[in-house]
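K.L.:
here is a sequence with its predicted model. Questions after.
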Amino acid sequence: MKSIAEGLIEVRKQIAIACENSQREQSSVQLLAVSKTKPATAVQAAYQQGQHKFGENYVQELVTKAQQLADLKDIEWHFIGPIQSNKTKDIAKTAAWVHSVDRAKIIRRLAEQRPSGLRPLNVLIQVNIDDEETKSGVAPSQIAELAALVDDYPQLRLRGLMTIPRANSDEAQQQQSFEHMANLYSELSSQYPEVDTLSMGMSGDLELAIACGSTLVRVGTAIFGART
């Protein structure tokens, strides 16, 4: 069985090659290690290998692991799963970033519940780029409205966009979705100077996502092994 250290080395190499092929600096793409269903000890093992950004899909896992690893002061927690309105308080208190904002009610609750002693919560708007009924996220036409609302709250900081495109064996169609997201991101960043993050690409498609302009890729299984 591959170790977490070995998994991180392989993924970082994959990112480096993708950046080189796209004529991008490797520093322009961040790695988010997605640790859902894995114990805090696995997160700590990755942290010891220099990985400090971690993504969680479930609120209770986020809260529990953040408490268990509270001594790791520079660890950075990202919430990347669907957001239920009754869970916003825990996200607002625990996460540094949230990738999956897709409606006004959630924005208001996160802003109201962000503790005053913490830095503003970094927010990405999730876009349902392929208009899938089973996926969360807003239509591209709704981005501007939600971005303006996020920008109204000093407790929040608009940082960009996130997407999970349709799982597709047709690389041309997948590339079209990624390029559409890159255009939407470019439009948003031209309006808001602090927007600097396009969260796009996972284990199976990170090379194409990086080629199309992703600045952050979300990788779980390739680092931590199969989920339990």
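P.N.:
That came through, no problem.
K.L.:
from here on, just use CA atoms for contacts and neighbour counts.
P.N.:
Fine.
K.L.:
hang on, isn't residue 168 packed against residue 177?
P.N.:
No - using C-alpha atoms under 8 Å, residue 168 makes no contact with residue 177, being 10.4 Å away.
K.L.:
then this one, side by side with the first:
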Amino acid sequence: MVDRLAELRRRLPPQARLLAVSKGHPAERLRVAAALGQRSFGESRLQEAIPKQEALADLPDLDWHFIGRLQANKARGVLRHFSTIHSVDSLELAERLARIAAEEGLQPAIFLQVKLRPDPGKTGLSVEQLRAIWPRVQALPALRPVGLMTIAPLDLALELRGGLFAECAALAAELGLGELSMGMSGDWPEAVAAGSTWVRIGSGLFGPKGCQR
């Protein structure tokens, strides 16, 4: 992991930050990454994340991002344990998060998830849906909409992913949003070239799940 992290830092431009996708990896691996200077970690399951956060409570400057599909009944727990949510995929979810965040005295950063290509395995707002709800999302209390998130379909050829990411970047600029959560282990260079500010990398950093090096 030491060499992989050093290589990622060498290749990432200044505007792109590394979100270490730590789902499926034990707290001890996150502690090693933190000792190497990594501070932002992404988890997709609340029940998996909480024990890790408790085990790493002596590292109070860690920055926790929720990147999985967020079920409405998990909203309060996610808000209590994560400062940033990358997967807000409906107005209803945004409204629920805003209400609970106000009750909890929180101001989470959120990314609106957009789906720019047909993909039955992913949720997300269409461009038309996003434009329609954007004024209402902006008006919600307690939330800080900071950017857009998108995931390329698995069957989309690598040479076509740059175009998808560029579309997302243009849409974010249209809405006045400065952050872009785009790119994973297999396509982050294409996402960064299109302007991504957060790349979500798991196996490209930690290796396959269960890997201890």
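P.N.:
Received, thanks. All values reported here derive from a predicted model rather than from experimental measurement.
K.L.:
between residue 168 and residue 177 of structure 1, who's got more neighbours?
P.N.:
residue 177 (19 against 11; other C-alpha atoms under 10 Å).
K.L.:
wait, is the more buried one part of a helix?
P.N.:
Yes - with DSSP: H, G, I helix; E, B strand; the rest coil as the criterion, residue 177 of structure 1 is part of a helix.
K.L.:
so how far is residue 31 of structure 1 from it?
P.N.:
Residue 177 of structure 1 sits 21 Å away from residue 31 of structure 1, taking C-alpha to C-alpha, to the nearest Å as the criterion.
K.L.:
swap in residue 46 of structure 1?
P.N.:
12 Å.
K.L.:
try residue 17 of structure 1
P.N.:
Relative to residue 31 of structure 1, and taking C-alpha to C-alpha, residue 17 of structure 1 is found at 14 Å.
K.L.:
so which of these two has more stuff around it?
P.N.:
residue 31 (22 against 15).
K.L.:
counterpart of the more buried one over in structure 2?
P.N.:
Matched to structure 2 by TM-score structural alignment, residue 31 of structure 1 sits across from residue 18.
K.L.:
what's the matching range in structure 1 for stretch 27-42 of structure 2?
P.N.:
Stretch 27-42 of structure 2 covers residues 40-55 of structure 1 once aligned (TM-score structural alignment).
K.L.:
no, scratch that, I was asking about stretch 181-194 of structure 2
P.N.:
Going by TM-score structural alignment: stretch 181-194 of structure 2 matches residues 199-212.
K.L.:
could you list the residues in contact with that stretch?
P.N.:
14-15, 18-19, 21-22, 29, 99, 160-164, 175, 178-179, 182, 214-222 (C-alpha atoms under 8 Å, 6 or more residues apart in numbering).
K.L.:
now with 6 Å, please.
P.N.:
18, 22, 162-163, 179, 214, 216-219 (C-alpha atoms under 6 Å, 6 or more residues apart in numbering).
K.L.:
just those: which are in strands?
P.N.:
162-163, 216-219 (DSSP state E).
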